[in-house]
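*Asks:* Structure, please.
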Amino acid sequence: MVRRAPAFVALVATILLASWAWAQPGTVIDVELRGTLSAGAVRDQTAGRFRNNGTEPLQVRSAVRSYVMRFETRDADGATTTALAHLFVPEQAVDAGTVLAFAPGSTGLVDACAPSRPYVQGGGLDTYGAYGLAYAGQGMPTVVPNYVGFFDPDAFQPYFVAAAEAHVVLDALRAASAALSALDEALTPVHAFAAGFSQGGHAVFATADRVADDAPDVPLAGVLGFGPSGEVDVVMRAFSHVAPWILFAYQHVYDGAIDAAALLQEPFSSRLANDVQRLCIAEAQAQYPRDPAALLEPALAASLLAGTLDDTHPVLAGLVRANQTGVREHGLPVIILQGVDDPVAPISDQHRFVARLCDQGSAVRYPNYLRTRHETRYIGFEEALGWMRSITAGEAAPSDCDTVPRE
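*Replies:* The predicted structure is shown next:
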């Protein structure tokens, strides 16, 4: 069952956190307890999602308190803004001292597409909220941030802009750590993990690239990617449905450096400004062709397929390069859980990305799942959980770097 919190509990929580309200990244603005889910309610919210993906769920180990939290973060250019996150706190914290941030996959650019929008409006958990709840049900405190630009009707998400994604993940970890410490000192994190699915994989590898310089106070212990889209040009080529969003975001974040509409074919070119305001991910997949040659202007489509973006579109190539991930020698342990038949993050491209991480000094665990496409969150759940627990226990991070296929 779900036990709803009395209104005064949320008010007390807000007052307790008011002492943190100095303006710096990761400051908690407010946190509201939305209810406590019994172990049975956690199972009811999550088990069907596992079974629908061909995986038997683990037995739930804890009831979970569900919070909605707002916190200070930064936009792509470092300007202060706010973001909203789910925070799931297990009542039996098997993994006390650990906090996991889970970054969502693509949902859209505008407020109506925010992953947490249904829950905030009184509905049920979305796919990412429910997935965070599953980790908390195993005893691991988990925060699921919404990207910058969501919950602001006048803004849009700076989509696949690495700095903005990294800021919100790092600041969500800071805010979650402060909230956990205030709720129970025993929950104070000494290990943090950043995990993400699809676009969320781009976000967490951007986080790893920036943590040493941007947030050395965050005790990041490892990075998890579920079908991660670490390379922007691969996304545009392999999952062209979202290419218009990337182009639109780069035009606006980078002060008109490119003309997004001019890089699309008609009728998509003239509709772009309207489409980004009304299409969330399901509608974008229905509206936009998957074949880049049917969506993008011919020279761009051909260049993406040939890998010649630097020659044909040097300005766009520079923006893509500025937002690639896995580009710094952070040395953090990594696990990438990859479907062999993934059409969004093709395995041949993922092999190259993993090899680069290995060459930069990371121990990379790289399980590949046969007969599996893009969705690896459920089939890889138990392995991901065990991988994090082995690292917090002080074990050496496992590595598949010696067996990664190389060109």
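*Asks:* CA atoms for contacts and neighbours, from now on please.
*Replies:* Noted.
*Asks:* From L370, how far off is the residue lying closest to I258 once chain neighbours are set aside?
*Replies:* In this structure, I258 finds its nearest non-sequential neighbour in Q251, 5.2 Å apart by Cα to Cα, 6 or more residues apart in numbering. As defined by Cα to Cα, to the nearest Å, Q251 lies at a distance of 39 Å from L370.
*Asks:* Who has more neighbours out of those two?
*Replies:* Q251 (18 against 11; other Cα atoms under 10 Å).
*Asks:* Okay, helices next: where are they in the stretch 1-150 of the chain?
*Replies:* Ranges of helices in the stretch 1-150 of the chain, per DSSP state H, counting those that start in this stretch, are 7-17, 39-52, 117-120, 127-137.
*Asks:* Could you dump these into CSV and include distance to G105?
*Replies:* Output for the helices of the stretch 1-150 of the chain, formatted as CSV (distance: least, Cα to Cα, whole Å):
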stretch, distance to G105
helix 7-17, 29
helix 39-52, 16
helix 117-120, 15
helix 127-137, 8
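*Asks:* looking at those, which is buried most?
*Replies:* For these, the largest average neighbour count (mean count of other Cα atoms under 10 Å) is found in helix 127-137, namely a mean of 26.
*Asks:* and that one, how far out from the chain's middle?
*Replies:* The chain centre lies 13 Å from the centre of helix 127-137; the measure is Cα atoms, centre = their mean, to the nearest Å.
*Asks:* And the residue nearest in space to the middle of the chain, how far from I29?
*Replies:* Nearest to the geometric centre of the chain sits A103, at 1.9 Å (Cα atoms, centre = their mean). Distance, A103 to I29, by Cα to Cα: 20 Å.
*Asks:* Same question for A178.
*Replies:* To I29, A178 is 11 Å away according to Cα to Cα.
*Asks:* Run a quick neighbour tally on V143.
*Replies:* 31.
*Asks:* That one and G339: what is the separation?
*Replies:* Distance of V143 to G339, computed by Cα to Cα: 25 Å.
*Asks:* Also E297?
*Replies:* The gap separating E297 from G339 is 30 Å, by Cα to Cα.
*Asks:* Comparing these two, which residue is more hemmed in?
*Replies:* Taking other Cα under 10 Å, E297 and G339 do not tie; G339 has more neighbours (26 against 17).
*Asks:* just checking, the more buried one touches I379?
*Replies:* No. The pair G339 / I379 is not scored as a contact, 9.6 Å apart, by Cα atoms under 8 Å.
*Asks:* quick one more, to check against the first:
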Amino acid sequence: TLPNTLAWRIIYTTQGPDGAAAVASGVVTIADSAKGTLPVISWANGTKGVTSQCALSMAANPYDDGPARARETMLADGWAIVATDYIGLGTAGPHPYLIPAAEANAVLDATLAARQLQDLGSHGVQLGDSSVVWGHSQGGHAALATAESALDYAPDLDILGVAAMAPATDLPNLAESVADTSAGNIISSYIAYSWNQLYPALGIEKRLTARSRMAVNQLSQNCFSGTGALTGLAQSSQLFEPIFTPAELDGQLHAVLLRNSSVMPVDYPVFIAQGAEDSLALSSTQREFFKRSCTSDVHAGYLEYAGLDHMPLVGTGSALNEDLVAYTRSLLDGIPDFPEDATLCKK
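*Replies:* Coordinates of the predicted model:
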């Protein structure tokens, strides 16, 4: 656990992408000094992998992902953090990687399940109805999806707003833009491995070249953290062709990537934070997503952070930490306060 905190691993039921019952795991964290009714940060973590051993809750340091300074500030302020592993990480798979409905269900059901954790009562704590959804990368994709479905799926929760950090929004563009990079090959391998199981009609495995098929089988077994990430990047750098050919990205796969892309929620305030030098979730893609999503019924803010790549955006030195804390506190006060430099889209 983090210093001065208490944490529990939970196992809970949720729904998969087809609506069938599934089991997921996660982590609940509070400050050891917390008392009373706590608002909740519903944390959607970034890409960790697509096999069961890659669960955040089973990692040596489950808190190495995301805006650590902001998270520690919120815990000290008397918030709880509920982090899902998603389906298939820490539990039986397959993991529905970048499939929004399943991600959203996992986030919402983790928050609901955490309220039933009996140990909280022995510490003089209960989790309240109020929740703010945070997510980075895959988790940003999940956070936007969570806000899109929350009113229908979990009406007992009072979602106050969303912070999506470098979210994977436009999946066709993402798949195309990272096709020739080492990290992109890993992401593409995760998509291929997961979606081959979840969308058998696509016949993804049969469409891959022999070399790409071998790479998917190898890369998908690495977790995208710690030594697993280093191993994966080293292996990926030896692949001299993309996992998905341009023809595949223009075919049936394109339609499914498009279908699983993000939609801007209209029911809650949304803060999208983006590193200006992000080499994975490109800032040009995010600006276009925000621009086309900025309609009269959207209340959102968008801010790029100069000089920051994908992971440094949520790093210790990033100004995002202070902005995220201020924005989240403002949601609890009922008056969303976006960073001063943010581009606003206000209904």
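*Asks:* What would you report as the TM-score here?
*Replies:* Here the superposed chains carry a TM-score of 0.83, computed using TM-score structural alignment, normalised by the length of the second structure; 327 aligned residues with a Cα RMSD of 3.0 Å.
*Asks:* ok, which stretches of the second structure are helices?
*Replies:* In chain order, the second structure shows helices spanning 68-76, 100-114, 119-122, 138-153, 171-177, 182-198, 204-207, 210-219, 226-236, 246-249, 252-259, 283-293, 320-332, with DSSP state H as the criterion.
*Asks:* Include distance to T14 of the second structure when you put the ones you listed into JSON lines, please.
*Replies:* JSON lines is the format used below for these (distance: least, Cα to Cα, whole Å):
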{"stretch": "helix 68-76", "distance to T14 of the second structure": "25"}
{"stretch": "helix 100-114", "distance to T14 of the second structure": "6"}
{"stretch": "helix 119-122", "distance to T14 of the second structure": "21"}
{"stretch": "helix 138-153", "distance to T14 of the second structure": "11"}
{"stretch": "helix 171-177", "distance to T14 of the second structure": "24"}
{"stretch": "helix 182-198", "distance to T14 of the second structure": "17"}
{"stretch": "helix 204-207", "distance to T14 of the second structure": "27"}
{"stretch": "helix 210-219", "distance to T14 of the second structure": "28"}
{"stretch": "helix 226-236", "distance to T14 of the second structure": "28"}
{"stretch": "helix 246-249", "distance to T14 of the second structure": "31"}
{"stretch": "helix 252-259", "distance to T14 of the second structure": "22"}
{"stretch": "helix 283-293", "distance to T14 of the second structure": "29"}
{"stretch": "helix 320-332", "distance to T14 of the second structure": "26"}
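*Asks:* V28 of the second structure: which of those is closest?
*Replies:* Of all these, it is helix 100-114 that lies closest to V28 of the second structure, at 6.7 Å by Cα to Cα.
*Asks:* Give me the contact list for the closest one.
*Replies:* 10, 12-17, 24-26, 28, 40, 42-44, 82-87, 96, 127, 141-143, 145-147, 149-150, 153-154, 157, 260-262 (Cα atoms under 8 Å, 6 or more residues apart in numbering).
*Asks:* tell me, it lands on which residues of the first structure?
*Replies:* Mapping helix 100-114 of the second structure onto the first structure (TM-score structural alignment) gives residues 162-176.
*Asks:* With the second structure overlaid, report how far that stretch is off on average.
*Replies:* Compared with the second structure after the fit, stretch 162-176 of the first structure shows a mean deviation of 0.9 Å (mean Cα distance after the TM-score superposition for the first structure).
*Asks:* Check the offset of that stretch from the chain's centre.
*Replies:* The chain centroid and the centroid of stretch 162-176 of the first structure are separated by 10 Å under Cα atoms, centre = their mean.
*Asks:* What of stretch 261-273 of the second structure?
*Replies:* Computed by Cα atoms, centre = their mean, the separation of stretch 261-273 of the second structure from the middle of its chain amounts to 13 Å.
*Asks:* do stretch 217-232 of the second structure as well
*Replies:* How far stretch 217-232 of the second structure lies from its chain's middle: 18 Å, per Cα atoms, centre = their mean.
*Asks:* ditto for stretch 126-134 of the second structure
*Replies:* Here the centre of stretch 126-134 of the second structure is set off from its chain's centre by 17 Å, with Cα atoms, centre = their mean.
*Asks:* Return the mean post-superposition distance for it against the first structure.
*Replies:* Stretch 126-134 of the second structure, aligned to the first structure and superposed, deviates on average by 1.9 Å (mean Cα distance after the TM-score superposition for the first structure).
*Asks:* Which residues are in contact with L305 of the first structure?
*Replies:* Applying Cα under 8 Å, 6+ apart to L305 of the first structure gives the contacts R237.
*Asks:* Could you list the buried residues of the helix or strand harbouring it?
*Replies:* Here L305 of the first structure, judged by DSSP states H and E, is contained in helix 298-306. Judged by neighbour count (16 or more other Cα atoms under 10 Å), helix 298-306 of the first structure contains these buried residues: L300, A301, A302, S303, L304, L305.
*Asks:* Make JSON lines out of the residues you listed and add distance to V64 of the first structure.
*Replies:* Output for the buried residues of helix 298-306 of the first structure, formatted as JSON lines (distance: Cα to Cα, whole Å):
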{"residue": "L300", "distance to V64 of the first structure": "48"}
{"residue": "A301", "distance to V64 of the first structure": "47"}
{"residue": "A302", "distance to V64 of the first structure": "50"}
{"residue": "S303", "distance to V64 of the first structure": "49"}
{"residue": "L304", "distance to V64 of the first structure": "45"}
{"residue": "L305", "distance to V64 of the first structure": "46"}
